[in-house]
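Engineer: Using only what follows, build the 3D model:
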Amino acid sequence: MGYYLLRLNRGTRYFFFIKGDPTTITYRFVYDKIQSESLPKALLEEGWTKITQSGHWHVITNEKPFELIKTSPVREGIIKHNRLIMYIFGSISIYLTTMTILFVGIFSLVAFSQDTPSKVVESPYWILTYIYFSAVLALWILSNYSVIKINKTNKDLSRENIPLYALHDIDQSEIRRSKNKEKQLKRSGQMVVKRKFGWMYAPDKLEHWLESMEEQGYHLYRMSKRGITFYFIIGNPRKVSYCADFQNTTDESYNDLHRDSGWKNAFISDSPFLKWTLWSRQYSAGEERPQIYSDKSHHLKHARRIATTYSCLFLPLMLINTLNIKFSMESTTFNNNLDTLQIISMISLTFVVLSFGSFIARTWLYYMRLRKQYTNYT
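Structural biologist: Model (predicted):
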């Protein structure tokens, strides 16, 4: 159409164009906190030109045909920026969802436990009540939409095209077993299904459990989409090393590095926040157990990142619910009475706080176990 981007306003989201002769131009947005007037040499040699900048956002163009462009700007800056925003919206969504479930659960429990039917008294400021709940609902929808949209964008930017799982030494035709076939295997006793909840808070225990299952002849066939259910096929005992790897983001080159070393994907989570990959590698009885993190410092850093990530995720929720308990207790002291709804509410909030606290504690205990293990080896 002949409109060329001249500049943009990051605050108002306005894009300003200038009219010219129609042509084909490739645009790329780059997010870089390092202020630089010029592009890297490799991009300049490829024909890229920076046309405008707003804050940390840069817009660069290339007039070469798209199929002839061999070097493009790195997307890691945008991915990290998007991930931070996604974490914020995700935390808001988790908090609103948790509080809604607690509120509905407590209200339903009280309503069914009372002999007399409950009566809802409309607020004298009903318009403010409706506005408040409408705003909460709008925020919840916006948060979930943002998480889904940003997660899809990051996947497109990183060009990930990884299969959900790659089995160990099982024939690849077994991947497409139908549900009816799996039911037959279960009834015949050839397939065993087990569940592990919260294994990501203690990945070393999961690794040990899977390896002991393999030594007993239970071969991991697949995992459920959420990573909770484990499907095993009974076979001959074997030695298989497992590694639960946590990464904020991964690209194909990172996964190819492990695959080239003989590791296979047993599971890849589809979570937009916490990216878990379960790697497996079979080895002989006399061979040393292979490990992805052969360097002690890297392994400890990985464990510390797990503990830090889950602490940042659950600690704010713990503090918010602790404050809710505190306000509820102060209200009870002021009114000098305690009804059924308040009792159930305080018990539920306390359970939530203790649950989140246990998740955080388990991740740090994992880090301490690993550090103690390496200390004993030295």
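Engineer: contacts and neighbour counts: CA atoms only from here.
Structural biologist: Will do.
Engineer: Could you look up the SS state of the nearest residue to residue 332 once chain neighbours are set aside?
Structural biologist: Nearest non-adjacent residue to residue 332, counting by CA to CA, 6 or more residues apart in numbering: residue 338, 5.9 Å away. Under DSSP: H, G, I helix; E, B strand; the rest coil, residue 338 falls in the coil class.
Engineer: For residue 338, give its distance to residue 345.
Structural biologist: Going from residue 338 to residue 345 by CA to CA, to the nearest Å gives 11 Å.
Engineer: the more surrounded of those two?
Structural biologist: residue 345 (19 against 13; other CA atoms under 10 Å).
Engineer: so what does the strand or helix carrying residue 111 touch, helix or strand wise?
Structural biologist: Residue 111 is part of helix 76-113 when elements are defined by DSSP states H and E. Under the contact criterion of 3 or more CA pairs under 8 Å, 6 or more residues apart in numbering; DSSP states H and E, helix 76-113 touches strand 26-31, helix 126-158, helix 340-377.
Engineer: Another sequence for comparison is provided below:
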Amino acid sequence: MIEKKVKWLWSYNIGKTEQWLSKMAKEGWHLISVNRWTRTFSFEKGEPRDITYRIQYNSKGNTLPKTLQKEGWSLAYSAGKWIFLVNEEQTIRLYPSRDALVKRNRTHAYVLSVISIFYISTSMLPIILVSILSSVMKGEEVLIENLWIIILSVAGIIAVASFAIYVFRTYRRFEISEMDAAIDSIPTGKRIRKFRAAWMYQLEDTREWLEGFAEQGYELERVRAAVFTFRKTEPNHIKYECMFEYKVQPSYFATHKEMGWKLKYSSNMTLLNYSIWAKHYKEEEEVPRFSYDKQEQRQSIKRAFRMNLGMSIYLVFLLSFSFYTNTLVKDEPFIAWSFGGVMRPLLFLGLLYWFYKFVQILISYWKTMKALD
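Structural biologist: I've put the predicted structure just below:
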């Protein structure tokens, strides 16, 4: 007996798909094929079995390494680059690597995000809305065709944005699980929160700031944007590392956790990734470091410096251009009850702030590099 089920977005929600396949096997339905185009899974009725499924994405063929075969893994089905593995062992000690699957879903998530941003930013909806508002204010009749265009435009924007958000969120959950990038929380202690704007642009100063709180008995629990949450503990010796990587490898988080580091923050992207790590040590012990090689430390500092300097220059240029167009082109007072009159002071303050941050980035880099000499 054959039964078919359609699961549209299964390739993005890998964890739930594997659980679903295992549940089907417990009910006596065993996977025999997958149609990648119609998203249809075909099952054959048999004896109920307790099976663990593992989905892989591999462009180098579907040959199963002998080490995995010895651990009980076998091929259930393959279609193109997709491989469905099964294991009926009660205790599984070794799981197949899924680096290629993480990279595939990451690419899809980033590409869809770019497409959705481009679609929304180039949409004619704002122009149409301004046109209708102008017609209403002039007492003119609004065409029904324009209303339908607005409805369709809004529906299109919602659909594209929703799909992009869904793909990115499911990919991120899968990546966190596969790369062991979960944040290590602190279960007890009174919480306090501190705000630190643009902390990513001064990683060394942020590190010293965090270590100062540790000496006072406050350990960092997590970071959301510019809000740092601390837990009240005993005064501790905690070494923090604030890192920037152009591209995080799949083993990056697991490797450092095995070395005793606790992950306190990681940005949502593994490309251009910022992270904060913490490690306890005793007073008589050597202060731990991510790397004891000075050349490697210099490279890490230079990497973050280039990224932060580039972003600050871009923001200064963008704010300068916006300030110029709103000040010299507009024929009205600097401050006025208008959109431009409100924006000009804000742009000016933003420009001053990022000039200040630009100088701080340069000074911080000079001090950090000098300390390594």
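Engineer: Now the TM-score, please.
Structural biologist: After superposition, the two chains reach a TM-score of 0.60 (TM-score structural alignment, normalised by the length of structure 2), with 319 aligned residues with a CA RMSD of 5.4 Å.
Engineer: Could I get the helices and strands packed on helix 76-113 of structure 1 in TSV, plus columns for distance to residue 6 of structure 1?
Structural biologist: Below are those laid out as TSV (distance: least, CA to CA, whole Å):
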stretch	distance to residue 6 of structure 1
strand 26-31	12
helix 126-158	24
helix 340-377	49
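Engineer: Identify whichever of these lies nearest to residue 255 of structure 1.
Structural biologist: Closest to residue 255 of structure 1 of these, according to CA to CA: helix 126-158, at 12.6 Å.
Engineer: Report the mean distance between the closest one and its aligned residues in structure 2.
Structural biologist: Comparison of helix 126-158 of structure 1 with structure 2 after fitting gives an average deviation of 2.7 Å (mean CA distance after the TM-score superposition for structure 1).
Engineer: need the next SSE after that helix, C-terminal direction.
Structural biologist: helix 179-188.
Engineer: hmm, back to that, among the helices and strands packed on helix 76-113 of structure 1, which is nearest residue 72 of structure 1?
Structural biologist: strand 26-31 (8.4 Å).
Engineer: mind listing what's buried in the helix or strand following the closest one?
Structural biologist: Downstream of strand 26-31 of structure 1, the next assigned helix or strand under DSSP H and E is helix 41-46. The neighbour-count check on helix 41-46 of structure 1 (16 or more other CA atoms under 10 Å) flags residue 43 as buried.
Engineer: Residues in contact with helix 41-46 of structure 1: which ones?
Structural biologist: With contact meaning CA atoms under 8 Å, 6 or more residues apart in numbering, helix 41-46 of structure 1 is reached by 69, 70, 71, 72, 73.
Engineer: For residue 31 of structure 1, state which of the residues you listed is nearest.
Structural biologist: residue 73 (10.0 Å).
Engineer: Does that closest one fall in a helix, a strand, or a coil region?
Structural biologist: Going by three-state DSSP: residue 73 of structure 1 is coil.
Engineer: Which position in structure 2 pairs with it?
Structural biologist: Aligned by TM-score structural alignment, residue 73 of structure 1 pairs with residue 96 of structure 2.
Engineer: Not counting sequence-adjacent ones, nearest residue to its match?
Structural biologist: In space, and not counting its chain neighbours, residue 96 of structure 2 is closest to residue 68: 7.1 Å by CA to CA, 6+ apart.
Engineer: And that neighbour, how far from residue 97 of structure 2?
Structural biologist: 10 Å.
Engineer: Next: residue 78 of structure 2.
Structural biologist: 16 Å.
Engineer: Comparing these two, which shows the higher neighbour count?
Structural biologist: Under the criterion of other CA under 10 Å, the comparison of residue 78 of structure 2 against residue 97 puts residue 78 first, with 18 against 14.
Engineer: Leaving aside the residues adjacent along the chain, what's closest to the more buried one?
Structural biologist: residue 84 (6.0 Å).
Engineer: Tell me who's in contact with the one you found.
Structural biologist: Counting by CA under 8 Å, 6+ apart, the residues that residue 84 of structure 2 touches are 53, 54, 55, 56, 75, 76, 77, 78.
Engineer: again with residue 226 of structure 1
Structural biologist: 269, 270.
Engineer: sorry, back to before: which of the contacts of residue 84 of structure 2 has the largest number of neighbours?
Structural biologist: residue 54 leads the contacts of residue 84 of structure 2 on contacts (other CA under 10 Å) with 25 neighbours.
Engineer: Trace that one over to structure 1, please.
Structural biologist: So, by TM-score structural alignment, residue 54 of structure 2 is matched to residue 28.
Engineer: quick revisit: what about the helices and strands packed on helix 76-113 of structure 1, which gets the closest to residue 251 of structure 1?
Structural biologist: helix 126-158 (6.2 Å).
Engineer: Alignment lookup: residue 150 of structure 1 to structure 2.
Structural biologist: By TM-score structural alignment, residue 150 of structure 1 lines up with residue 171.
Engineer: was I right about that match contacting residue 106?
Structural biologist: Yes. Counting by CA atoms under 8 Å, residue 171 of structure 2 sits close enough to residue 106 to count as a contact (6.5 Å).
Engineer: Neighbour count: those two, which is higher?
Structural biologist: It is residue 171, of residue 171 of structure 2 and residue 106, that has more neighbours when counted by other CA under 10 Å, with 26 against 22.
Engineer: Look up how far residue 348 of structure 2 lies from the more buried one.
Structural biologist: Residue 171 of structure 2 is 39 Å from residue 348 of structure 2, by CA to CA.
Engineer: what does residue 181 of structure 2 give?
Structural biologist: Taking CA to CA, one finds residue 181 of structure 2 at 39 Å from residue 348 of structure 2.
Engineer: So those two - more neighbours on which side?
Structural biologist: Neighbours were counted for residue 181 of structure 2 and for residue 348 using other CA under 10 Å; residue 181 has more, 21 against 16.
Engineer: Which secondary structure element is home to the residue nearest to that one when sequence neighbours are not counted?
Structural biologist: Sequence neighbours aside, residue 253 is the residue nearest to residue 181 of structure 2 in space, at 5.7 Å (criterion: CA to CA, 6+ apart). Residue 253 of structure 2 belongs to helix 252-258 when assigned by DSSP H and E.
Engineer: re the thing from before, ok, the match of residue 73 of structure 1 to residue 251 of structure 2 distance?
Structural biologist: Counting by CA to CA, the gap from residue 96 of structure 2 to residue 251 of structure 2 is 14 Å.
Engineer: The helix holding residue 111 of structure 1 vs helix 340-377, what angle?
Structural biologist: 140 degrees (axes from the mean of the first three to the mean of the last three CA atoms, to 10 degrees).
Engineer: Helix 76-113 of structure 1 to helix 126-158, inter-axis angle?
Structural biologist: Going by the same axes, to 10 degrees, helix 76-113 of structure 1 makes 140 degrees with helix 126-158.
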